[in-house]
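Chemist: Quick check, what structure comes out for this input:
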Amino acid sequence: MRTRLAIRIHAAMERLFPERRVFLKSDEDTRFVRLRPMTQLLIGAGMSAVVAWAIIATAVLLMDSIGSGNFREQAKREQDMYQDRLNALALERDARAEEALAAQQRFNAALGQISIMQSELLASETHRRELETGIEVIQATLRDTMGDRELARTELAALQAEQTTPGTAQTSNSGSPAPINFMADALAQTANERDQILENARHALERAAELEHDLKLKEEQNDQIFRQLEEAMTISVAPLDKMFRTAGMPTDKIIEQVRRGYSGQGGPLTPLSFTTRGEDEPTVDELRTNRILAQMDLLNMYRIAAERAPFASPIKAAVRYTSGFGYRRDPKTGGRRMHNGSDFAGPSGTDILATADGIVTHAGWQSGFGRLIKIQHDFGIETRYAHNSRIRVRKGQRVSRGDHIADMGSTGRTTGTHLHYEVRVNGTPVNPMIYIKAASNVFEEQDKRTGLKNDR
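Modeler: Predicted structure coming up:
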């Protein structure tokens, strides 16, 4: 039996949802469907639930779209700022490279001036020694002449004494005038020669003093040039050493490897010697010069090594840095996956450049990478350039830093036009930005040092 509550509920439902009939008429028959109050209530509740779900889902989608739009705009602004920074760093790097080339040219000119000054110093030293020898000869001659003069005076005094002695007056009066005149002339001539020798000696001493003064001035100029060259070498070598160490590359092994493979004409710089007297002990100038030459040799080794390591950006045009090295959400599957390089997005056909000297070991299609280029460099380093639209090199070709090797594209497993750039050391992937940032940080620090030096 139904309770009163059930009866009341049923009566209320009949008032709100009275029983309805839906007639279905055909050519042969007419039928109807009875819609009870409970059935109408269930249908209404279902429709209300569907409408509410649609409203809620629409609101969620709208809010998500607005939020994702703001996030994309913020990410795009950050990417644009980072790309502007990369472009500025690239311009600064090029400017520093030009300044380094100009400094190298100035250094070569200064080294030429040093060679000329050393030649002048050697000539001055030789001339000074000749003057010293001449002065010694003049002094010896002067001493002999003064001795002869004293001897002549002694003989003259003896003759005068004999002339004034009694008993010999006749002999002296008849035979002394000629010897006396001869001795007087000899003494006068000796005195003139002595005066001339003294005058010559005085001029020689004055000339020697002038040469010594000029020699001191040249030594001061030489010392100043040495100091400038030593400072230039320190400023040039230290940032390069820091650049390699920042990239995790052992500088000692790298320099040794470059030195073993050195094939330039003339070989490494050899020590110089400025002495012509066969002395075993080197002079201070020789030690400083050979130390500068050793630093020049080290700087040259660093320059060769820097050309063979990927301390450069593969793109010079305006691009966006879209993905870095490390684990990330895979754009295709959505799962977590290791990303072995850095991605730079830009217009299709953007020039792709080699980041260091090397040999192309692969130039063709590879699954997932599309059109791929592999370049083998020294020190066990390999760089990879993937998803290219066009390849401009061939396998076995030797390339140099800055060579145009490919055009940016979207071949292979990709969601858009970009360059996938990898750096591998002995087969192990490493973060490419380590090398790019190492070079840019060194240039920034060098700019600060240059500014401080100019302020001083």
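
Chemist: alpha carbons only for contacts and neighbour counts from here, please
Modeler: OK.

Chemist: quick one: Ala152 and Ala184 touch, right?
Modeler: No - counting by Cα atoms under 8 Å, Ala152 does not reach Ala184; the two are 9.0 Å apart.

Chemist: contacting residues around the most centrally placed residue in the chain?
Modeler: The centroid of the chain falls nearest to Leu240 when counting by Cα atoms, centre = their mean (5.2 Å). Contacts for Leu240 (Cα atoms under 8 Å, 6 or more residues apart in numbering) come out as Tyr302, Val442.

Chemist: for the one 5 residues further on, same thing?
Modeler: Taking Cα under 8 Å, 6+ apart as the definition of contact, the neighbours of Arg245 are Thr251.

Chemist: what's the distance between it and Ala439?
Modeler: 11 Å (Cα to Cα, to the nearest Å).

Chemist: cool, Ile235 as well?
Modeler: 15 Å.

Chemist: go on, Thr417?
Modeler: 27 Å.

Chemist: which of those two has more neighbours?
Modeler: Under the neighbour definition other Cα atoms under 10 Å, Thr417 and Ala439 were set side by side, and Ala439 has more, 26 against 21.

Chemist: So the more buried one sits against Pro239, correct?
Modeler: No - counting by Cα under 8 Å, Pro239 is not a contact partner of Ala439; they are 9.0 Å apart.

Chemist: Who are the packing partners of the helix or strand hosting Glu125?
Modeler: In the assignment (DSSP states H and E), Glu125 maps to helix 37-164. Contact analysis of helix 37-164 by 3 or more Cα pairs under 8 Å, 6 or more residues apart in numbering; DSSP states H and E lists helix 4-16, helix 169-175, helix 177-246, strand 320-323, helix 432-455 as its packing neighbours.

Chemist: how about these, which one is nearest Glu73?
Modeler: strand 320-323 (13.6 Å; Cα to Cα).

Chemist: next one: that closest one to chain centre, how far?
Modeler: 25 Å (Cα atoms, centre = their mean, to the nearest Å).

Chemist: Skip ahead from that strand and say which helix or strand is next.
Modeler: strand 326-329.

Chemist: Pull the contacting residues for Glu382.
Modeler: Here Glu382 is in contact with Lys374, Ile375, Gln376, Val423, Arg424, Val425, Asn426, Gly427 (Cα under 8 Å, 6+ apart).

Chemist: Distance-wise, check the third one relative to Arg320.
Modeler: Gln376 is 26 Å from Arg320, where distance means Cα to Cα.

Chemist: One more, so I can put them side by side:
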Amino acid sequence: MRTRLAIKIHSFLEHRFPERRVFLKSDTDTRFIRLRPETQLVAIAGMVLLVSWAIVATAIVLMDSIGAGNFREQAKRDQMTYRARLNAISDERDNRAEEALAAQSRFNAALAQISMMQSELLTSETRRQELETGIEVIQTTLRQTMTQRDTTRSALEQLKANTQGESAAQAHAATAPVQMDFLSSVLSDTAAERDQIEADARQALEQRAEMELELELLNERNDQIFRQLEEAVTVSVTPLDKMFRNAGMPPDRILEQVRRGYNGQGGPLSPLALSTRGEEPTADELRANQILNKLDQLNLYRMAAQQAPFATPVNLGLVRQSSGYGYRRDPKTGGRRLHKGSDFAGKTGTDIFATADGVVTHASWQSGYGKLVSIRHAFGIETKYAHNSNLRVKVGQRVSRGDHIADMGNTGRSTGTHLHYEVRVNGKPVNPMIYIKAARNVF
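Modeler: Have a look, this model is predicted:
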């Protein structure tokens, strides 16, 4: 069965692709290459695949070129927006970190001075120990010399008593003064060297006491600097921490989310490098790293606060709050209904501002809301600005806190000129005044 099928396939291919021969002729020989139908089929199929791939690749390149041309302007606009926002964030971060940089510089200078004084103190201690060792050696040598002198005197007396004959007595009497003079000279030099070493040791001890006093004063100044920095950081961080807690936003989770999404390049608030030789960090190093961690936390708090609606959508001096969040009597139907936001009444055309950084997700008419602007923020938060008379943003546009996004009006389901302001967290409405009141003691 297989043989018949193979024969039929071969006959079909031979009919469509008859066998061909390519002759190769040289001066002395002629050869040929036989191209079977199967070989021709494989070659044609390969060429078709190659041409198809070239066509598809060319089409993709052309489509990318056309798409790049269409998106180039949008990319430029987005780049300008991103650049402006990054510049604003960078300026704010630099302003907030200026005092921390100055404090860190003073702290580094103090640490360098402490290190230098510690080195000098160690050198003085080593010198004192060397001097003490030298004094002990000299005293030992002196004792040995005095013992030798006493032994020599005893031997000399013994020699005088036992010596017989006048010539021998005269010879020993002549050499004894020379030996005594030599011993006296050696003892005098040894005593002078001992006195000099003792004087150097006393001077070294006095220098050590002075350096210890100076080191103690320096430690007191450093402790004062640390206390001032710790108080300043606490005063800055505590209101921000309280603001997030009052808004029902767990600070630990919020800071971790901001830290994961932050793409900044390094910074001046990196922890101090500790010893790599297995030494325990000093109390000053631990204290400095705690301050730097607090400053880093403060920076993250500032970034998180910029992305959450801790602001008012209108200038409170030009408007009044006409209605709050919660159940109330519906002004249209008279029934009881949940009011999902806060209303601020004012004049037509009053400026309305974005309350946090975000992206515009809606900027057009919506039933009931009239002309509506919706902005998506970080942490699953969305804000809505309804009943406007004029919209000043478009869908997809990035906005920053304080940007003018709309003008107050009376469009949609409204009984008068006002702004209906909503805050939604993960799609559920919450009281906007929670965020506004939480930020009053901070911004």
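
Chemist: Any idea what the TM-score comes out to?
Modeler: For this chain pair, the superposition-based TM-score is 0.69 by TM-score structural alignment, normalised by the length of structure 2; 343 aligned residues with a Cα RMSD of 2.9 Å.

Chemist: What distance do you get for the residue nearest to the centre of structure 1 to Ile391 of structure 1?
Modeler: Leu240 of structure 1 sits 32 Å away from Ile391 of structure 1, going by Cα to Cα.

Chemist: SS state for the spatially most distant residue from the centre of structure 1?
Modeler: Largest separation from the mean C-alpha position in structure 1: Gly167, at 105.6 Å (Cα atoms, centre = their mean). Under DSSP: H, G, I helix; E, B strand; the rest coil, Gly167 of structure 1 falls in the coil class.

Chemist: What is the subsequent helix or strand relative to the longest strand seen in structure 1?
Modeler: The residue-count maximum for a strand in structure 1 (DSSP state E) belongs to strand 381-391. As assigned by DSSP H and E, the chain's next helix or strand after strand 381-391 of structure 1 is strand 398-399.

Chemist: Touching that next one from outside, list them.
Modeler: Ala354, Asp357, Gly358, Ile359, Val360.

Chemist: ok, how many other residues are close to Thr270 of structure 1?
Modeler: Neighbours around Thr270 of structure 1, by other Cα under 10 Å: 11.

Chemist: got a list of what it touches?
Modeler: Asn290, Leu293.

Chemist: Look at it and give its secondary structure.
Modeler: coil.

Chemist: same thing with Gly334 of structure 2?
Modeler: Under three-state DSSP, Gly334 of structure 2 comes out as coil.

Chemist: count of neighbours near it?
Modeler: 9.

Chemist: Which one of the helices and strands packed on helix 37-164 of structure 1 lies nearest to Leu272 of structure 1?
Modeler: The nearest among these, by Cα to Cα, is helix 177-246 at 14.6 Å.

Chemist: and that closest one with helix 37-164, angle?
Modeler: Here helix 177-246 of structure 1 runs at an angle of 170 degrees relative to helix 37-164 (axes from the mean of the first three to the mean of the last three Cα atoms, to 10 degrees).

Chemist: what comes up buried for whichever helix or strand comes after helix 177-246 of structure 1?
Modeler: Following helix 177-246 of structure 1 in sequence order, the next helix or strand is helix 251-260 (DSSP H and E). Neighbour-count burial for helix 251-260 of structure 1, counted by 16 or more other Cα atoms under 10 Å, picks out Thr251, Ile254, Ile255, Val258, Arg259.

Chemist: What of stretch 94-105 of structure 2?
Modeler: For stretch 94-105 of structure 2, the buried set under the neighbour-count rule, 16+ other Cα under 10 Å, comprises Ala97, Ala100, Ala103, Gln104.

Chemist: okay, those in JSON lines with distance to Thr123 of structure 2 next?
Modeler: Shown next, in JSON lines, are the buried residues of stretch 94-105 of structure 2 (distance: Cα to Cα, whole Å):
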{"residue": "Ala97", "distance to Thr123 of structure 2": "38"}
{"residue": "Ala100", "distance to Thr123 of structure 2": "34"}
{"residue": "Ala103", "distance to Thr123 of structure 2": "30"}
{"residue": "Gln104", "distance to Thr123 of structure 2": "28"}
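
Chemist: Excluding covalently adjacent residues, which one is nearest to Met303 of structure 2?
Modeler: With sequence-adjacent residues excluded and distances taken as Cα to Cα, 6 or more residues apart in numbering, Met303 of structure 2 is closest to Val258, at 7.4 Å.

Chemist: How many residues are close by Gly46 of structure 1?
Modeler: 12.

Chemist: Over to Ala199 of structure 2?
Modeler: 13.

Chemist: can you tell me how far it sits from Asn315 of structure 2?
Modeler: 80 Å.

Chemist: Check Ala304 of structure 2 too.
Modeler: 23 Å.

Chemist: if you count what's nearby, which of the two comes out ahead?
Modeler: Ranked by neighbour count (other Cα under 10 Å), Ala304 of structure 2 and Asn315 place Ala304 first, with 23 against 14.

Chemist: Distance check, that one against Leu298 of structure 2.
Modeler: As judged by Cα to Cα, Ala304 of structure 2 and Leu298 of structure 2 stand 10 Å apart.

Chemist: what stretch of structure 1 does stretch 47-62 of structure 2 fall on?
Modeler: The aligned range for stretch 47-62 of structure 2 in structure 1 is empty, by TM-score structural alignment.

Chemist: Stretch 227-243 of structure 2 vs structure 1, average offset?
Modeler: Here stretch 227-243 of structure 2, set against structure 1 after superposition, deviates by a mean of 3.0 Å using mean Cα distance after the TM-score superposition for structure 1.
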